[in-house]
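K.L.:
Have a look at this fold, sequence not included:
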């Protein structure tokens, strides 16, 4: 693993830094929240991101992408995390784009990946069915009906589900609801008969949706990958998402640290800046060390994806566990060091805390991934 970025990667990071700071600063999230924006993200900015190549960063050039790879996307997500930029990068690019690349046939790849890279299609993965991440608990069923399937069930926390133009639905075609096998992925039109989408807004002001499927008919050509073989694809997709989200959380914790450090240099108490107090210096030193470790873990995880290493599941759980814990710790400490003012909406630290809570719980929290890591290691 190279801990030093290449010249092209540095250029990409600088481009992303400038874009998010100028085009999607934290003020943009506040605007979306306060105006109760119907979409939940800036559509014009999303199109600009596609024009810059961000939407197609993991997509082959033959489909209109830039094929910059996981490290490239991680660098973009890190900068997005620093400004809490709301966009379909996670739902459309990380989750659905990866699923189509891994399991799609030639026709599906050509049609869907080209649309994603151009910024012309928003997609959402309909996976979760309960309050906590449990990717093998699938009660939604798809029953064969001649040359088609009929899907019935309910999905929760579908990221960008209310604006998605196409869904990837995880349904059971065989076995009991807790079996690891017998899972199939389906491409579903959210406007099809029997689909009911209800928008919800999470504590971090991001989009999620509850989606009900009532005997929804889809053709056999809507199957993504193989029938009953969806779990293998799903696990790979989720690991990509876990690593990508860890990169976003790295940006969040770094920005929270930088903002808190500036506050400690300005805020005065007892006639002195509070950053001169040794107790606060010790706490910041611990956080600095934790963030540096996180940076190494995330870059190693992104490199593992790019190099297609066999330890991707392990390093994905390591990264997600560590970043989930440190994001919670850093935002807690940041708010405390801001004192009572940190509890007000005047400061951004509260927004970072809310986003950290949602990101930590998405695709498995620290406890989920410590257990998964132990299981993968045979304990």
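P.N.:
Nice, thanks for sending it over. All values derive from a computational prediction rather than experimental measurement. Numbering: from 1, shown residues only.

K.L.:
From here on, just use CA atoms for contacts and neighbour counts.
P.N.:
Will do.

K.L.:
For the lengthiest helix in the chain, list every residue counted as buried.
P.N.:
Ranked by residue count, the top helix of the chain under DSSP state H comes out as helix 230-266. Neighbour counts using 16 or more other Cα atoms under 10 Å place 230-231, 233-234, 236-257, 259-261, 263-264 of helix 230-266 among the buried residues.

K.L.:
what does stretch 93-106 give?
P.N.:
93-104.

K.L.:
which residues are contacting it?
P.N.:
The list of residues contacting stretch 93-106 from outside it, by Cα atoms under 8 Å, 6 or more residues apart in numbering, reads 55-56, 58-59, 108-109, 112-113, 116, 123-125, 168, 224-226, 233-234, 237-238, 240-241, 244.

K.L.:
ranges for the helices of the chain?
P.N.:
7-23, 26-34, 43-51, 69-82, 98-103, 106-108, 114-117, 230-266, 278-307, 312-337, 349-361, 366-376.

K.L.:
Can I get those helices in TSV including distance to residue 136?
P.N.:
Formatted as TSV, the helices of the chain follow (distance: least, Cα to Cα, whole Å):
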stretch	distance to residue 136
helix 7-23	35
helix 26-34	33
helix 43-51	32
helix 69-82	25
helix 98-103	16
helix 106-108	25
helix 114-117	27
helix 230-266	8
helix 278-307	22
helix 312-337	15
helix 349-361	16
helix 366-376	13
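
K.L.:
this is the other structure I want to compare:
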């Protein structure tokens, strides 16, 4: 397995970094090809590999950029492409349409139970925490008998939206005899959801790198007793432990990227998400502690990083959930 980016991936990552330093408008990222990099050539893109996903989302995480790339492209376009909706998938990859994916329902905790039903191509049910639902032109919705495509302005569809802790918006979706078109079985979700989890992990890696760099710089400049606090041995040991754990995350994310299309994918997904979720919380807590009082300040840059890391643990199942999955899959 190769743990390096290709020349083309590196060039795209550099272009994204420069653009994000000036402007975090999602449209500018689409113009650079960030969306197309997340889909294979067969689906209208030019990438779609685990390394492509890692490169794009690690860059987004370092810049704390809020974009629809995960939900609309990796997850939404990924499902549409596998369902044979290649034209819609390509449109999503360039930002011409926005796709939201509704899987979870009220009262769930990562159990995947679906109560939404379809009768005569009319959907009735509720979906919870649907990212980007308020601005979506299309929604992919799971029902008891498979996946359905719903227009964003369909009759009987209502969205109650709210801001997310890490940025962006999500919504509670209610469907009352809403016209929909069945596009395939729920099995189509396996690869797109795995790719989305890789994207979350890569994003968290980028945030961890930025948070540790910010903390290291603070420790070099903040003085106490006439010396930079980073010169104290106890502080150095804590920082060294933190950097070591971030290196573990980097290895785990690369490992998942390399096994994204393997038969043993689910076990690697569970292993990576469990580790990343645990260390994301660790980095959030330790960087705040090492900063002292300023680390608790909402206006300081670290606050947004902490929120994003905590959200990364919860998205698509937290650390404990995926640890249980890993144990079950390894025992099978």
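P.N.:
Structure received. Just so it is clear, the structure is predicted and the values come from calculations on it, not from any experiment.

K.L.:
residues near residue 26 of structure 2, how many?
P.N.:
Residue 26 of structure 2 has 17 neighbours, counted by other Cα atoms under 10 Å.

K.L.:
If you could redo that for residue 182 of structure 2, that was the one I meant.
P.N.:
Neighbours of residue 182 of structure 2 (other Cα under 10 Å): 19.

K.L.:
Also residue 285 of structure 1?
P.N.:
10.

K.L.:
just residue 9 of structure 1 next, same as before
P.N.:
Neighbourhood size, residue 9 of structure 1 [other Cα under 10 Å]: 17.

K.L.:
what residues are up against it?
P.N.:
Taking Cα under 8 Å, 6+ apart as the test, what residue 9 of structure 1 contacts is 72, 75.

K.L.:
Quick check: the aligned residue for residue 49 of structure 2 in structure 1?
P.N.:
Using TM-score structural alignment, the equivalent of residue 49 of structure 2 in structure 1 is residue 69.

K.L.:
same deal with residue 133 of structure 2?
P.N.:
So residue 133 of structure 2 corresponds to residue 161, using TM-score structural alignment.

K.L.:
Could you do residue 192 of structure 2 as well?
P.N.:
Per TM-score structural alignment, residue 192 of structure 2 is aligned with residue 237.

K.L.:
Tell me how far that match lies from residue 194 of structure 1.
P.N.:
27 Å (Cα to Cα, to the nearest Å).

K.L.:
With residue 263 of structure 1 instead?
P.N.:
52 Å.

K.L.:
now the angle from the longest helix of structure 1 to helix 278-307?
P.N.:
150 degrees (axes from the mean of the first three to the mean of the last three Cα atoms, to 10 degrees).

K.L.:
so what does helix 230-266 of structure 1 touch, helix or strand wise?
P.N.:
helix 69-82, helix 98-103, strand 183-188, strand 272-273, helix 278-307, helix 312-337, helix 349-361 (3 or more Cα pairs under 8 Å, 6 or more residues apart in numbering; DSSP states H and E).

K.L.:
Please tell me how far the match of residue 133 of structure 2 sits from residue 290 of structure 1.
P.N.:
34 Å.

K.L.:
What of residue 24 of structure 1?
P.N.:
27 Å.

K.L.:
For those two, indicate the residue with more neighbours.
P.N.:
residue 24 (21 against 18).

K.L.:
That one: what's it in contact with?
P.N.:
By Cα under 8 Å, 6+ apart, the contact set of residue 24 of structure 1 is 45, 83, 85.

K.L.:
residues near the aligned residue in structure 2 for residue 57 of structure 1, how many?
P.N.:
In structure 2, residue 57 of structure 1 lines up with residue 37, judged by TM-score structural alignment. Using other Cα under 10 Å, residue 37 of structure 2 is surrounded by 25 other residues.

K.L.:
Equivalent analysis for the one 3 residues further on, please.
P.N.:
Neighbour count of residue 40 of structure 2, defined by other Cα under 10 Å: 16.

K.L.:
got it, and residue 246 of structure 2?
P.N.:
For residue 246 of structure 2, using other Cα under 10 Å, the count is 22.
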